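Engineer: mind looking at a prediction? Sequence and model below.
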Amino acid sequence: MSSTTPTPRIALITGASRGLGRHTALALAEQGVDLILTYQRNQAEAQAVVQQVQALGRRAVALPLDLADSASFAAFAAQVKQALTETWQRPQFDFLVNNAGIGLHASFADTTEEQFDLLARIHLKGPFFLTQALLPLLADGGRIVNTSSGLARFSFPGYAAYAVMKGGVEVLTRYLAKELGPRGIRVNTVAPGAIETDFGGGVVRDNKAMNQQIASVTALGRVGLPDDVGGAVAALLAEGSGWITGQRVEVSGGMML
């Protein structure tokens, strides 16, 4: 009898050179998934993640992407197509994780139009039109995971503009699930709670008083870690989650219940 090796799945993760994107990439690599990673400026960090993925026995490619520049998305899609051909000899990938983002802490009264517009370009317009540009390269039966935030459910002063964008991402997820359903593409949102990363200047990780305060209002009694989110995204992309689509999954340890 002859046996064939299953074709590996390929995931494209935006903003995967650090933080939650990096941990998601490594969690997927451990599940046997190959990776296309994007970074904005730090190529060295991205290549370090590529090497970590390769050490886990998977293939990976890192490509530059400025999510705030939607005019560049067609050229980026062409780069993805070329990478698929050269590295995998395939025309399509299987999973898209819209992860890249920036933080902003400013009161509603002090938020500027410039800050608002930058958040909108990166967190809402970016995922909308990047996903659109990549649709021809996403395989039927594939999956998309968008990244929201617990701040779209509960409210803390200083995050109004950021949370508004994430609320839009959650609505977009439901529409994508509906419109891409005929292709068998599942689309879900992961909404992290407070996580110990350098996001937003690392305040959750480095401010002991804030860390303890958040832990005190979290059912599981601690602040989240990057692996908590990476594992959740990997679970949504695993075979057993194929009947889940159009959903918001909060990964917060039961924060602010």
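Structural biologist: Great, that's in hand. Numbering: from 1, shown residues only.

Engineer: make it CA atoms for all contacts and neighbour counts henceforth
Structural biologist: OK.

Engineer: so how far is A77 from P136?
Structural biologist: 9 Å (C-alpha to C-alpha, to the nearest Å).

Engineer: which one of those two has more residues nearby?
Structural biologist: Set side by side, P136 and A77 show more neighbours around A77, with 18 against 14, by other C-alpha atoms under 10 Å.

Engineer: so who does the more buried one touch?
Structural biologist: A77 is in contact with A133, L134, counting by C-alpha atoms under 8 Å, 6 or more residues apart in numbering.

Engineer: element containing it?
Structural biologist: For A77, the element it lies in under DSSP states H and E is helix 73-83.

Engineer: tell me the helix or strand right after that helix.
Structural biologist: Helix 73-83 is succeeded, C-terminally, by strand 93-98 (DSSP H and E).

Engineer: what helices or strands is that following strand leaning on?
Structural biologist: strand 10-13, strand 138-147 (3 or more C-alpha pairs under 8 Å, 6 or more residues apart in numbering; DSSP states H and E).

Engineer: neighbouring contacts of the first one?
Structural biologist: Residues external to strand 10-13 that are found in contact with it (C-alpha under 8 Å, 6+ apart): 21, 25, 33-38, 93-99.

Engineer: so what's the spatially closest residue to G242 that is not a sequence neighbour up against?
Structural biologist: Counting by C-alpha to C-alpha, 6 or more residues apart in numbering, G242 lies nearest to R186, which is 7.3 Å off, once chain neighbours are set aside. Neighbouring residues of R186 by C-alpha under 8 Å, 6+ apart: G141, G142, R143, I144, A177, L180, G242, I244, T245, G246.

Engineer: the third one is in contact with D94, isn't it?
Structural biologist: Read it as R143. Yes. Taking contacts as C-alpha atoms under 8 Å, R143 lies within contact range of D94: 6.5 Å.

Engineer: neighbour count for the two, which is higher?
Structural biologist: R143 (25 against 21).

Engineer: to T87, which of the helices and strands packed on strand 93-98 lies closest?
Structural biologist: Among the helices and strands packed on strand 93-98, strand 10-13 comes nearest to T87, with 10.9 Å by C-alpha to C-alpha.

Engineer: try this one side by side with the last:
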Amino acid sequence: MNENTKNKKVVVITGASSGIGRAAAVEIANRGMGVVVTYNARPEGAERTVAAIHEAGGDAVALALDISRSDTFPAFRERLEGALEREWGTTRIHALVNNAGFGGGRGFEEMTDDAFDEYYRVLLRGPYFLTQALLPLIEDGGAIVNTSSSAARPGEAEPGYSGYAAMKGGLVVATRYLAKELSGRSIRVNSVAPGPTRTRLGDNAFERFPEVIDGLAAKTAFGRIGESVDVGKVIAFLVTDDSAWITGQDIEASGGYGL
């Protein structure tokens, strides 16, 4: 820690080893905040995120976290507290971005109990209870941002996403209620709903099946699918004080998908 990093606002962002999480982490760091990047299976990806932030003159560290294992959250909080003190000389975070997750694409008739439970653990229970675990560390006037999905919003429903969209829909509802419950501490809670976005989700689906891109792009107002940075900038805005009058909202960042 040096004088330039001491008492800097710090944001924790889960699932930041690639895609939207990495883009959001870089954009947040570009706005002068420190970033704690979490990862599960891809430590090398998290280190690349940290390296990109360092190369741009920002501050970041990486910590392991399995969002599906809520029993590990107390231990994660302890490791986070150590990193905060060591890197930034603080005991508080300004914001939490619940971004970790995985894609949909499992048809209703093929859905199993185990698969449905995995959606639940990662996409709804994990963010909910991680927020609870880290809430004492979030400063008054801070922010929570949840990554939801346009799949959970009214409009064109894509086959194979019922389980995924149900969990993301639950996260949107939880976002609205938490905005009310945490308003006494002036903590604002919002979610961002990406549309089709080029990420690693679905085992790099867009790289493996590039033939689907044109059809999805044609359904957006701008004639292209989203890039991670398109959504990352919206997330970064929502953790800054520029969004101080926004709470309880699910903001779609989809380039007008399905208009």
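Structural biologist: Noted; the coordinates are in hand. Note that the structure is a prediction, hence the values are computed from the model and not measured.

Engineer: straight-line length of stretch 97-117 of structure 2, end to end?
Structural biologist: Length of stretch 97-117 of structure 2, first residue to last, C-alpha to C-alpha: 22 Å.

Engineer: where's V187 of structure 1, which helix or strand?
Structural biologist: According to DSSP H and E, V187 of structure 1 maps onto strand 186-192.

Engineer: after superposing, tell me the mean distance of that strand to structure 2.
Structural biologist: By mean C-alpha distance after the TM-score superposition for structure 1, the fitted strand 186-192 of structure 1 averages 0.3 Å away from its aligned residues in structure 2.

Engineer: quick one: that strand to chain centroid distance?
Structural biologist: Here the centre of strand 186-192 of structure 1 is set off from its chain's centre by 9 Å, with C-alpha atoms, centre = their mean, to the nearest Å.

Engineer: matching residues in structure 2 for it?
Structural biologist: Matched against structure 2 by TM-score structural alignment, strand 186-192 of structure 1 falls on residues 188-194.

Engineer: for stretch 111-126 of structure 1, same thing?
Structural biologist: The aligned range for stretch 111-126 of structure 1 in structure 2 is 111-126, by TM-score structural alignment.

Engineer: could you do stretch 49-56 of structure 1 as well?
Structural biologist: Mapping stretch 49-56 of structure 1 onto structure 2 (TM-score structural alignment) gives residues 49-56.

Engineer: so for the matching stretch, what gets flagged as buried?
Structural biologist: Neighbour-count burial for stretch 49-56 of structure 2 flags T49, V50, A51, A52, I53 (criterion: 16 or more other C-alpha atoms under 10 Å).

Engineer: over to stretch 93-106 of structure 2?
Structural biologist: Neighbour-count burial for stretch 93-106 of structure 2 [16+ other C-alpha under 10 Å]: I93, H94, A95, L96, V97, N98, N99, A100, G101, G103, G104, R106.

Engineer: swap in stretch 204-219 of structure 2?
Structural biologist: By neighbour count with 16+ other C-alpha under 10 Å, stretch 204-219 of structure 2 contains the buried residues F206, I213, L216, A217, K219.

Engineer: before we move on, back to that, can you list the buried residues of stretch 93-106 of structure 2 in JSON lines and add distance to G223 of structure 2?
Structural biologist: Compiled in JSON lines, the buried residues of stretch 93-106 of structure 2 are given as follows (distance: C-alpha to C-alpha, whole Å):
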{"residue": "I93", "distance to G223 of structure 2": "38"}
{"residue": "H94", "distance to G223 of structure 2": "36"}
{"residue": "A95", "distance to G223 of structure 2": "33"}
{"residue": "L96", "distance to G223 of structure 2": "32"}
{"residue": "V97", "distance to G223 of structure 2": "29"}
{"residue": "N98", "distance to G223 of structure 2": "29"}
{"residue": "N99", "distance to G223 of structure 2": "26"}
{"residue": "A100", "distance to G223 of structure 2": "27"}
{"residue": "G101", "distance to G223 of structure 2": "26"}
{"residue": "G103", "distance to G223 of structure 2": "22"}
{"residue": "G104", "distance to G223 of structure 2": "23"}
{"residue": "R106", "distance to G223 of structure 2": "27"}
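
Engineer: ok, so of those residues, who is nearest A151 of structure 2?
Structural biologist: Nearest to A151 of structure 2 among the buried residues of stretch 93-106 of structure 2: G104, at 9.5 Å, using C-alpha to C-alpha.

Engineer: tell me where structure 1 has helices.
Structural biologist: Here structure 1 has its helices, by DSSP state H, at 19-30, 43-55, 73-83, 113-120, 126-134, 160-180, 203-206, 208-216, 226-237.

Engineer: can you give me how far the first one is from the chain middle?
Structural biologist: I take that to be helix 19-30 of structure 1. Worked out by C-alpha atoms, centre = their mean, helix 19-30 of structure 1 lies 10 Å from the chain centre.

Engineer: so how much does it differ from structure 2 once superposed?
Structural biologist: Here the mean offset of helix 19-30 of structure 1 against structure 2 after fitting is 0.7 Å, by mean C-alpha distance after the TM-score superposition for structure 1.
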